[in-house]
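Chemist: Could you look at this predicted model? Sequence included:
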Amino acid sequence: MKKVFLTTIALLSIASASVFGMYGANSGWINFLTHGNQFRARMEQLGFTLGNDTIKGTFGFFNDGRGTAYGSMLSLSSNASDLYYDFTPTISMGLAYTSSLISVGVGYNATIGPNWTKINGKKTEAVVHTPVLVLNAMDNAFRMAIPIQVVNLTDKFEGAKGSVTAVSLDAQFRYYTGLDFLPQIRLYLRYGNYGYEKTTGGTKDKGTFAETFGFDFRLYFGAMVEEVALQPYIKLAYNGALGKQHSKRSVTAIDALNDSANFANQLVSSFADPNNPTEPTTTYGGNAAWKKSAWDLTLAPTLGLTANSDVVSLYFEPSLGLQIIQPGSATDDKVKEIYSLAWGAYAEIYITPLKNLEWYFEANVNNNAANGAITPVKFAASTGITWYLPAL
């Protein structure tokens, strides 16, 4: 009980800091079952994992890149006459059973969207719900995390009603082989679907704004050169539109939250002429057929370098490979692919002045086609502390 009390005091003492939580609404949950007891406070994270050898739980917040400024928990409305705040982080919580044979856990994320006004004048907020299943087996050699994001916006207008729904998957699977030359295999799977449904005068109309599929397959290799551990890996990644509906290569439910502020107005305009129905305009555009589907493909050899001392640990990951982007076109079925170098440099530094207290730094620069280029380099792209706690 004393340990729980001390942990609670630590949480409350820094709850007002501009930092965020433990697990986001993505495959980062794969670490939940293997994380030891800890309290973490970084620029984008704030949370803890606590438990014993059998039962463990987690609670925290994660930024997910949302908000008017990185590291801002509350986003202030720009309308001075109608003052309100949007709470931007993702709230995460989870519970798990762990053992050497098999470990299983369930998690949940709630990501709250911008405050928006319905047609009847009522204010509300959209929420992305993300149930998560995590499972480890064979003494943690096999690991998987499957989060599914879902958001739905619904409104009515003079006998008509409509809704938009976005569903996305960001799953990860890992297998640790135990072999020195091929220690690890990873597979990431991504799927997104964003559609609408509306009813006007008893007539139903539904369609798809966007649908995408992607994967990231990685083979890791291993070697030692003096005191430096080498872990090179080969990454093959693909993201693309399914069908010929749009130019977007990756759809997520959290991105669809950006539409909630304008949803009511768009719904009214879409019902303006029942004889000429239109779809609400969204982040991902309409459902008009495209002549050429959009996609991107990356093949990138990457070298992971790890070095440790009693106080400082360094991980550095440079990569250089080939990137092919097909931007897609609504009018031209002969649009050409764009070839370029895929490059990046990523680094982590862990400083441990005390056995159970760790200071973390992260830096990143790349031209990633799927996630958006990160330039220039910012040394403190993420920083913060991890306090490793004893077992309960």
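Modeler: Structure's in. What do you need? Numbers count the residues shown, from 1 in each chain.

Chemist: Could you use CA atoms for every contact and neighbour count after this?
Modeler: Will do.

Chemist: Give the next helix or strand downstream of the helix or strand encompassing Ser269.
Modeler: For Ser269, the host element (DSSP states H and E) is helix 263-270. Note on helix 263-270: by DSSP H and E, the next helix or strand toward the C-terminus is strand 295-302.

Chemist: got the buried residues for that next one?
Modeler: By 16 or more other CA atoms under 10 Å, the buried positions in strand 295-302 come out as Trp295, Asp296, Leu297, Thr298, Leu299, Ala300, Pro301, Thr302.

Chemist: same thing with stretch 334-353?
Modeler: Buried residues in stretch 334-353, counting neighbours by 16+ other CA under 10 Å, are found at Ala342, Trp343, Gly344, Ala345, Tyr346, Ala347, Glu348, Ile349, Tyr350, Ile351, Thr352.

Chemist: this is the other structure I want to compare:
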Amino acid sequence: MKTLLKTIFYFAVSSASVFGMYGFSNDWMDFLTDNNHLRARTDQLGFVLGNGTVKGTLGFKADTGYFGNIMSYINGGKLSLDATVSLGLAYTSDIISAGLGYNYTYIDSSLDVHTPVFMINAMNDSLRICIPFQIADAKDNSDYSAFSTTSEIRYYTGVDSINAVRLYINYGKNSYNANSASSFGLELRFYFLPTTINSVWINPFIKVLYYSSLDAKGKDVINKNTDTLVNIQSYDRILYTSHNANEVNEVYESNPYILRITPALSLYADSDIVSLYFEPSIGYKIIYDGKKSSKLDHALTWGAYSEVRIYPLKDLEWYFEMGVNSSNNPIPVNFRSATGINWYLPQL
């Protein structure tokens, strides 16, 4: 039991970067266990409030990448919403907890995404399930419909050999009358052998990921990278064209896919006024773009993620996060950071 409680605590700290105002993916995973707080960050704004049994949330998150922006003016003064709006309600108890969330995301003038989310926790929060449903709403093209989900299941085992397991399930489909594009993916994470050395908590883990297109085979090659084709989202608007035997267009000989294996390490240390979380990783990746003329691409992947929390007052937290990792884009390195405050509030 002691091992289980420590594991849940440390994972709560390491995943707190998404526990604020919830995005349109599996960010809602931690809503059922979050404490009352007010959050103001470069990418999030909102609150969680409740009385220990019933809680609610309302806020914004920069899912579209516009840090610091909630709304802006574009195209001659037209108003654009640059952040996902989230609201949710939950019932919590030791035996079972359940919640419902909703996100509205403005993609552009022709597309919105509505995301209802279902969450459930059981076994004193040892088992957690989060299922979001991204549903595209095309404003100017009734021909387009789309759905995607990035569902997550977590289980904290309470034993040291494998102290936690996570399963991510991705599915997406973009549909037009003429054709459709779909993908499916799984990611499995095993956390094992946690230990403490000189007050530093250490937990190794390994990630195994497989993403694949489902229906590209036999269709004409389109101008989309493999990462997009194997992980289709409701807002991608991907359209394959069926191959015409009288044309010389290149076709997909097989469905594109990505296989990745990544060992990583969780490191956590704290004191009365500061806490630090650091997560380095290095892995191996196989990419196949499905084209007849192509071979398997083999790549080394790497990444580093860190969080720093400073507590100038008991219930006030200054937060900074930073992540850097390798990329398959023309820019070989991706960098992301965010900062802000959390003000923890008493129960109502």
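Modeler: Nice, I can see it. Keep in mind that what you see is a predicted model, and the values were worked out from it rather than measured.

Chemist: Need the TM-score between these chains.
Modeler: Overlay of the two chains. TM-score (TM-score structural alignment, normalised by the length of structure 2): 0.84; 311 aligned residues with a CA RMSD of 2.0 Å.

Chemist: Pick the one among the buried residues of strand 295-302 of structure 1 closest to Asn37 of structure 1.
Modeler: Thr302 (31.2 Å; CA to CA).

Chemist: What's the closest one aligned with over in structure 2?
Modeler: Under the alignment (TM-score structural alignment), Thr302 of structure 1 maps onto Ala264 of structure 2.

Chemist: Tell me who's in contact with the nearest residue to its match once chain neighbours are set aside.
Modeler: Residue nearest to Ala264 of structure 2 in three dimensions, not counting chain neighbours: Ser281, with 4.2 Å by CA to CA, 6 or more residues apart in numbering. Neighbouring residues of Ser281 of structure 2 by CA atoms under 8 Å, 6 or more residues apart in numbering: Thr262, Pro263, Ala264, Leu265, Trp302, Gly303, Ala304.

Chemist: ok, those vs Asp108 of structure 2, which is closest?
Modeler: Nearest member of the contacts of Ser281 of structure 2 to Asp108 of structure 2, counting by CA to CA, is Gly303, at 31.1 Å.

Chemist: residues contacting the alignment partner in structure 1 of the closest one?
Modeler: Under the alignment (TM-score structural alignment), Gly303 of structure 2 pairs with Gly344 of structure 1. Neighbour list for Gly344 of structure 1: Pro318, Ser319, Leu320, Asn364, Val365, Asn366, Asn367, Asn368 [criterion: CA under 8 Å, 6+ apart].

Chemist: which among the residues you listed gets closest to Leu133 of structure 1?
Modeler: Closest to Leu133 of structure 1 out of those is Asn368 (27.9 Å), distances taken as CA to CA.

Chemist: so the residue lying closest to the closest one once chain neighbours are set aside is in which element?
Modeler: Of all residues not flanking Asn368 of structure 1 in the chain, Ala342 sits nearest, at 6.8 Å (CA to CA, 6+ apart). Secondary structure assignment for Ala342 of structure 1, by DSSP H and E: strand 338-354.

Chemist: mean deviation of that strand from structure 2?
Modeler: With mean CA distance after the TM-score superposition for structure 1, strand 338-354 of structure 1 departs from structure 2 by a mean of 0.8 Å once superposed.

Chemist: circling back to that earlier point, now the buried residues of stretch 334-353 of structure 1 as TSV including distance to Lys56 of structure 1?
Modeler: Output for the buried residues of stretch 334-353 of structure 1, formatted as TSV (distance: CA to CA, whole Å):
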residue	distance to Lys56 of structure 1
Ala342	40
Trp343	39
Gly344	36
Ala345	35
Tyr346	31
Ala347	30
Glu348	27
Ile349	27
Tyr350	25
Ile351	26
Thr352	25
